[in-house]
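**Q** After the sequence you'll find the predicted model.
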Amino acid sequence: MLHVLFEPFFHYGFMRRALVACFALSLSTTPLGGFLLLRRMSLVGDALSHAILPGVATGYLLSGMSLISMGIGGFIAGVIVAVLSSWASSITQLKEDASFAGFYLGSLALGVTLVSLHGSSLDLLHLLFGSILAVDADAIHFIGAIASITFVSLALMYRALIIEAFDADFLRVNSSGFPRLIQTLFLALVVLNLVAGFQMLGTLMSVGLMMLPSVAARCWTISLPKMLVLATVISMFCSWCGLLWSFYTSLPSGPTIVLSASLVFFFSILLGPSGGIALLLRRRRRRY
């Protein structure tokens, strides 16, 4: 059994690089997913993961498979969509989720059109679904830098993010404009991590490793620190399992990682003591 679990990572460099990149991404993106869940913005992460596609496609068309160019393009596109969505919801009757939906769908269509006009179907599949087993040393350094920036930023904004999530009115009264600044910086971190994830999981699935472990962890604990730690552990575990699943079955690595996280999510929904069906059954027994 140990041979099956560890042998691919000992003998193949591309498997080790993929695992290191997944672990770094888990440390970076999963806490952001926890705060998105806390702020009831889970689908915003999905919207932003689609919104970066035009920028990634533009960087690809200008510089080829340059990670830096595609990363910068994706970050700019994601920030533009986030800013425009917030602006539209502030000056119209639209809710923020509705404005995000409108902008991200247009952004996704634009990105697919750009790649279709000037690239091939293989290029489109690579951008949409990633290629985690092709991660090289430069990509690992890129992901590691983003993970470090995210970790430090979350440490500095931790208390403000919690207060803003539970009592935004308190921040508005005591610090004019501060909640908007916190939200802008937080969304910028989300976009930055989605840009880091697209190289491995693609623009369509990079949000999976961000949200699924956090939602699963929420079913097991109501403590935010414990939830963030547990979500990170779940993300790493699913990365390991997904890579092994892909190695032994020749299935695409990105989808198997996200599918592993989905299986943990369904398991947590069924048996989680703090938010799953088991909790609902216990409450009904107490009533009767």
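**A** It's in. Numbers count the residues shown, from 1 in each chain.
**Q** only C-alpha atoms for contact and neighbour calcs from this point on.
**A** Noted.
**Q** As a check, name the ranges of all helices in the stretch 51-200 of the chain.
**A** Counting by DSSP state H, counting those that start in this stretch, the stretch 51-200 of the chain has helices at residues 53-63, 67-91, 96-118, 121-129, 137-166, 168-174, 178-205.
**Q** Out of the ones you listed, the one nearest residue 28 is which?
**A** Closest of the helices of the stretch 51-200 of the chain to residue 28 is helix 137-166, at 4.7 Å (criterion: CA to CA).
**Q** Just want the angle from the closest one to helix 67-91.
**A** Computed by axes from the mean of the first three to the mean of the last three CA atoms, to 10 degrees, the angle separating helix 137-166 from helix 67-91 equals 20 degrees.
**Q** and the comparison structure, right after this:
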Amino acid sequence: MAYDLLIAPFADFAFMRRALVACLALSLGCAPVGMFLLLRRMSLLGDALSHSVLPGAAIGFLLGGLSLPAMGLGGFVAGLTVALLSGLATRFTALREDANFAAFYLISLALGVMIVSAHGSNVDLMHVLFGSVLAVDDLSLLLVAAIASITLGGFALLFRPLVAECFDPGFLRAAGGAGAWVHLAFLVLVVLNLVAGFQALGTLMAVGLMMLPAAAARMWARRLWALVAVAALIAFGAGYVGLVLSFRFDLPSGPAIVLVAGVVYLLSLLLGRVGGVLPRLIRPSHFEA
């Protein structure tokens, strides 16, 4: 019974195995990105950039059809363009970064929906917005795995300056740490992982696997390495359970994965040992280690 429920779908169907490997790659890449977004108080930036990839993905769809690499390349260019334009607007105007990101992502989202609606069908629009991890082919899987590898390598190189920028950006500037370039490199990693998530979950769901596990992990660990590890485990677990539910009950795979991650987040709010509701009620905060 347990084998038929939990293992048989992956043992019997190649598309389920590809989807599971894609979820593993997404978990490894999105976990550190989501955690640093959370620590930098930039959680909504991920949501803004996930919407910003839509016009590029739509143009990639028009040129290459339902080719996920073509749509992913277009989405990366569009997301990076929005990030750069928002940064320039912040530097040369009085508006703050969050306001500029909100403005540019709304323009980008509307443009993307307009492009798909004008040149495609409702089915095409739903595919671009919500994706399908069960439709990931070998080429798309290699792309997602490559992005995860680039992300881990990038964080290995940028870990110290990123941590410094999170907790003491003034020190990084005083030490000549090139904070602006570190910030730009981080935004590139964010956009890359949103493109990877777009391959499987669509533009509206991609940020869910990035931010929900990170927020849930914050309730279970304190050290940065532990936070990233717990977030990756939660993301992969949500991917596994979401795929099983999607297969057994004929549910859309992307929303199922994100909803499972959301349930873990809600349970973490209640039960998490670092600031969860029930531990706070049982043990006063001044007794916490």
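**A** Great, that's in hand. Everything quoted here is computed from the prediction, not taken from an experiment.
**Q** Would you pull the TM-score for this pair?
**A** The TM-score (TM-score structural alignment, normalised by the length of the first structure) is 0.96; 285 aligned residues with a CA RMSD of 1.3 Å.
**Q** on that earlier part again, Serialize the helices of the stretch 51-200 of the first structure to a markdown table and add fields for mean neighbour count.
**A** A markdown table is the format used below for those (neighbours: other CA atoms under 10 Å):
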| stretch | mean neighbour count |
| --- | --- |
| helix 53-63 | 23 |
| helix 67-91 | 20 |
| helix 96-118 | 17 |
| helix 121-129 | 17 |
| helix 137-166 | 16 |
| helix 168-174 | 13 |
| helix 178-205 | 23 |
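**Q** my read: residue 81 of the first structure touches residue 102, true?
**A** No - taking CA atoms under 8 Å as the definition, residue 81 of the first structure is not a contact partner of residue 102, at 9.8 Å.
**Q** Run through the residues that contact residue 135 of the first structure.
**A** Contact analysis of residue 135 of the first structure by CA atoms under 8 Å, 6 or more residues apart in numbering lists 14, 17-18, 21, 199-200.
**Q** Pull the contacting residues for the residue nearest the centre of the second structure.
**A** Central residue of the second structure (CA atoms, centre = their mean): residue 210, 3.2 Å from the mean position. Residues counted as contacts of residue 210 of the second structure (CA under 8 Å, 6+ apart) are 27, 30-31, 33-34, 235.
**Q** Report the two of these separated the most.
**A** Spanning the widest gap among the contacts of residue 210 of the second structure are 33 and 235, at 12.3 Å by CA to CA.
**Q** Look at the two and report which has more neighbours.
**A** With neighbours defined as other CA atoms under 10 Å, residue 33 of the second structure and residue 235 compare such that residue 235 has more, 32 against 25.
**Q** Can you give me every residue that contacts that one?
**A** Contact partners of residue 235 of the second structure, counting by CA under 8 Å, 6+ apart, are 23, 27, 31, 209-210, 213, 261.
**Q** got it, and residue 243 of the second structure?
**A** Residues counted as contacts of residue 243 of the second structure (CA under 8 Å, 6+ apart) are 16, 19-20, 253, 256-257.
**Q** Also residue 117 of the second structure?
**A** Residues in contact with residue 117 of the second structure, defined by CA under 8 Å, 6+ apart, are residue 125.
**Q** do the same with the one 10 residues further on
**A** Each residue near residue 127 of the second structure by CA under 8 Å, 6+ apart is listed here: residue 202.
**Q** hmm, 10 Å instead?
**A** 66, 121, 201-203 (CA atoms under 10 Å, 6 or more residues apart in numbering).
**Q** One more: residue 182 of the first structure?
**A** By CA under 10 Å, 6+ apart, the residues touching residue 182 of the first structure are 157, 160-161, 164, 188.
**Q** Name the nearest residue to residue 83 of the first structure, sequence neighbours excluded.
**A** Sequence neighbours aside, residue 184 is the residue nearest to residue 83 of the first structure in space, at 8.0 Å (criterion: CA to CA, 6 or more residues apart in numbering).
**Q** That neighbour contacts residue 85, correct?
**A** No - the pair residue 184 of the first structure / residue 85 is not scored as a contact, 11.6 Å apart, by CA atoms under 10 Å.
**Q** related to what we said a few turns ago, what do residue 33 and residue 235 of the second structure both touch?
**A** 210-211, 214.
**Q** now those as CSV including secondary structure and distance to residue 132 of the second structure?
**A** Formatted as CSV, those follow (DSSP: H, G, I helix; E, B strand; the rest coil; distance: CA to CA, whole Å):
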residue, secondary structure, distance to residue 132 of the second structure
210, helix, 17
211, helix, 19
214, helix, 22
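**Q** Now distance to residue 150 of the second structure too, for those residues, in JSON lines please.
**A** Shown next, in JSON lines, are these (distance: CA to CA, whole Å):
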{"residue": "210", "distance to residue 150 of the second structure": "16"}
{"residue": "211", "distance to residue 150 of the second structure": "19"}
{"residue": "214", "distance to residue 150 of the second structure": "20"}
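**Q** just to revisit the earlier point, widest-spaced pair of the contacts of residue 135 of the first structure?
**A** Maximum pairwise distance among these (CA to CA): 14.2 Å, between 14 and 199.
**Q** List the contacts of the residue nearest to residue 83 of the first structure.
**A** 79, 82-83, 86, 178, 190.
**Q** any idea which element residue 34 of the second structure lies in?
**A** Element membership of residue 34 of the second structure [criterion: DSSP states H and E] is helix 14-39.
**Q** Can you work out which other helices and strands pack against that helix?
**A** helix 8-12, helix 43-52, helix 138-167, helix 179-201, helix 208-217, helix 224-249 (3 or more CA pairs under 10 Å, 6 or more residues apart in numbering; DSSP states H and E).
**Q** Tell me which of these sits nearest to residue 115 of the second structure.
**A** Taking CA to CA, helix 43-52 is the member of those nearest to residue 115 of the second structure, at 13.3 Å.
**Q** packing partners for the closest one?
**A** Using 3+ CA pairs under 10 Å, 6+ apart, helix 43-52 of the second structure is in contact with helix 14-39, helix 68-92, helix 97-119, helix 179-201, helix 208-217.
**Q** got JSON lines for those, with distance to residue 149 of the second structure too?
**A** Formatted as JSON lines, these follow (distance: least, CA to CA, whole Å):
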{"stretch": "helix 14-39", "distance to residue 149 of the second structure": "7"}
{"stretch": "helix 68-92", "distance to residue 149 of the second structure": "16"}
{"stretch": "helix 97-119", "distance to residue 149 of the second structure": "27"}
{"stretch": "helix 179-201", "distance to residue 149 of the second structure": "11"}
{"stretch": "helix 208-217", "distance to residue 149 of the second structure": "16"}
